[in-house]
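Enquirer: got a predicted structure plus its sequence, pasted below:
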Amino acid sequence: MAAFRGPRVWLWRWRRNPLRRRVDAVEGWAVLATWALIVLTGVLVGLASTHSVEQGLARERAEWRPVTALVVEDAPGTAGSEKVWAKVRWSAADGTRHTGQARVDSGSTAGTSATVWTDPQGRLVTEPATESEARLRAALVGALAGASAATVPYVGWRLLRGRLERRRMEEWDEAWERFDPMWGRNTR
């Protein structure tokens, strides 16, 4: 199909041309505005998401604390293999006693100590991400959020382009209706 189009002319939508319709100029400006919006939206949303995730993970590192807990019942498995879930008991910073499920060394017997992480309310949480893990996680979330947000202007452009294409075809139909009767005339 490209062989029938002829040579590519740069910025043709903005050049003076008797064949250029208003729809072509509108489409040219819409392409320019859409790409600007895609870049701007993607970058701003990506940076905001990255900053938000970094703040949340930094807050977790600052607030979550390791606590020594005691295994309440024997953990399944043999000693020295992987971590398994077991029931543990610990005391919160305010002195209240809590029990819950945590990952401990397999084969741990009742009364064995294990380190668990708790939030300021004394609830069990996972170990917080290190600074490098937090930066990577924030960068990945920011990139995904930015790319997702950038699709909104793109989808809007595709919808507008479909409408402009329909309008262009309507103008072609109108032009053919005006000039088609002339093709059948004899020019002798």
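Expert: Happy to help now that I have it.

Enquirer: going by C-alpha atoms from here, please, whenever you check contacts or count neighbours.
Expert: Will do.

Enquirer: with adjacent residues omitted, what lies nearest to residue 99?
Expert: Among residues not flanking residue 99 along the chain, residue 89 sits closest, at 4.3 Å (C-alpha to C-alpha, 6 or more residues apart in numbering).

Enquirer: centre of the chain versus whichever helix in the chain runs longest, how much separation?
Expert: Counting by DSSP state H, the longest helix found in the chain is helix 131-183. When distances are taken as C-alpha atoms, centre = their mean, to the nearest Å, helix 131-183 is centred 19 Å away from the chain's centroid.

Enquirer: use this one as the comparison:
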Amino acid sequence: MTFRGRRVWLWRWRRNPLRRRSDALEAWVVPVVWAVTVVGGMLTGWAATHSVERGLAEERAQWHPVVALLTQDAPERGAAGAQRVWAKVRWTGEDGSSHTGQARVAAGSPTGTAVTVWTDPGGSLVTQPATESQAQVRAAMVGLLAGAGAAAVPFLGGRILRERLERRRMAQWDEAWARFGPLWGRMTG
């Protein structure tokens, strides 16, 4: 049976003649780094999530579908037998101006086939906006990655600082041992 003794809470902050400055510094580094890591990661993740959700909601509100016509026959098949291929289309913008561009259409579609394309307020082609559920998933993933990335910075900084403190402590031990080690043998006898 081993004797463990009483557990001393907050021992790093207590007065002790053997406590070095590096011990006291480390006593503060650990909780500060953890607080900044957790709070910084959560706040960054939350901000990124809301920013992405807001941006995707704006896209859903501003982008709209338009009927476009193929200006040439679509290729019979795409690369590796793809069912959808790129083809030239023409559409009329909200202001009545004519626009052309390339859109993905069914392979083999003849000239004049009507296809639905999405445009922004300027009349430029854009991809179909994300649905609300897709936007939530994307925003959550971006928030998670941004939060983890932001949390990694103080966490790694704290690890580097603690490693340097440990090296410094070991150097101090080596120095003390070099000074008092030779005297150790004289005390026995």
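Expert: Perfect, thanks for sending it. None of these values were measured; they are calculated from a predicted model.

Enquirer: related to what we said a few turns ago, can you confirm the residue nearest to residue 99 of the first structure is in a strand?
Expert: Yes - remark: residue 89 of the first structure belongs to a strand, assigned using DSSP: H, G, I helix; E, B strand; the rest coil.

Enquirer: burial of it, as a residue count?
Expert: When neighbours are defined as other C-alpha atoms under 10 Å, residue 89 of the first structure has 20 of them.

Enquirer: residue 179 of the second structure now?
Expert: 11.

Enquirer: roughly how far apart are it and residue 69 of the second structure?
Expert: As judged by C-alpha to C-alpha, to the nearest Å, residue 179 of the second structure and residue 69 of the second structure stand 89 Å apart.

Enquirer: one more: residue 111 of the second structure?
Expert: From residue 111 of the second structure to residue 69 of the second structure the distance is 8 Å (C-alpha to C-alpha).

Enquirer: so which of those two has more stuff around it?
Expert: residue 69 (20 against 15).

Enquirer: my guess is the more buried one contacts residue 110. True?
Expert: No - using C-alpha atoms under 8 Å as the test, residue 69 of the second structure is too far from residue 110 to be in contact (9.9 Å).

Enquirer: what packs against the longest helix of the first structure?
Expert: Judged by 3 or more C-alpha pairs under 8 Å, 6 or more residues apart in numbering; DSSP states H and E, helix 131-183 of the first structure is in contact with helix 22-63.

Enquirer: continuing past the helix it packs on, what's the next helix or strand?
Expert: strand 65-71 (DSSP states H and E).

Enquirer: report the mean deviation for that next one after fitting onto the second structure.
Expert: Mean deviation of strand 65-71 of the first structure from its aligned counterpart in the second structure after superposition (mean C-alpha distance after the TM-score superposition for the first structure): 0.3 Å.

Enquirer: and the contacts of that strand?
Expert: Applying C-alpha atoms under 8 Å, 6 or more residues apart in numbering, the contact partners of strand 65-71 of the first structure are 86-91, 108-120.

Enquirer: which other residues reach stretch 36-51 of the second structure?
Expert: 139-155.
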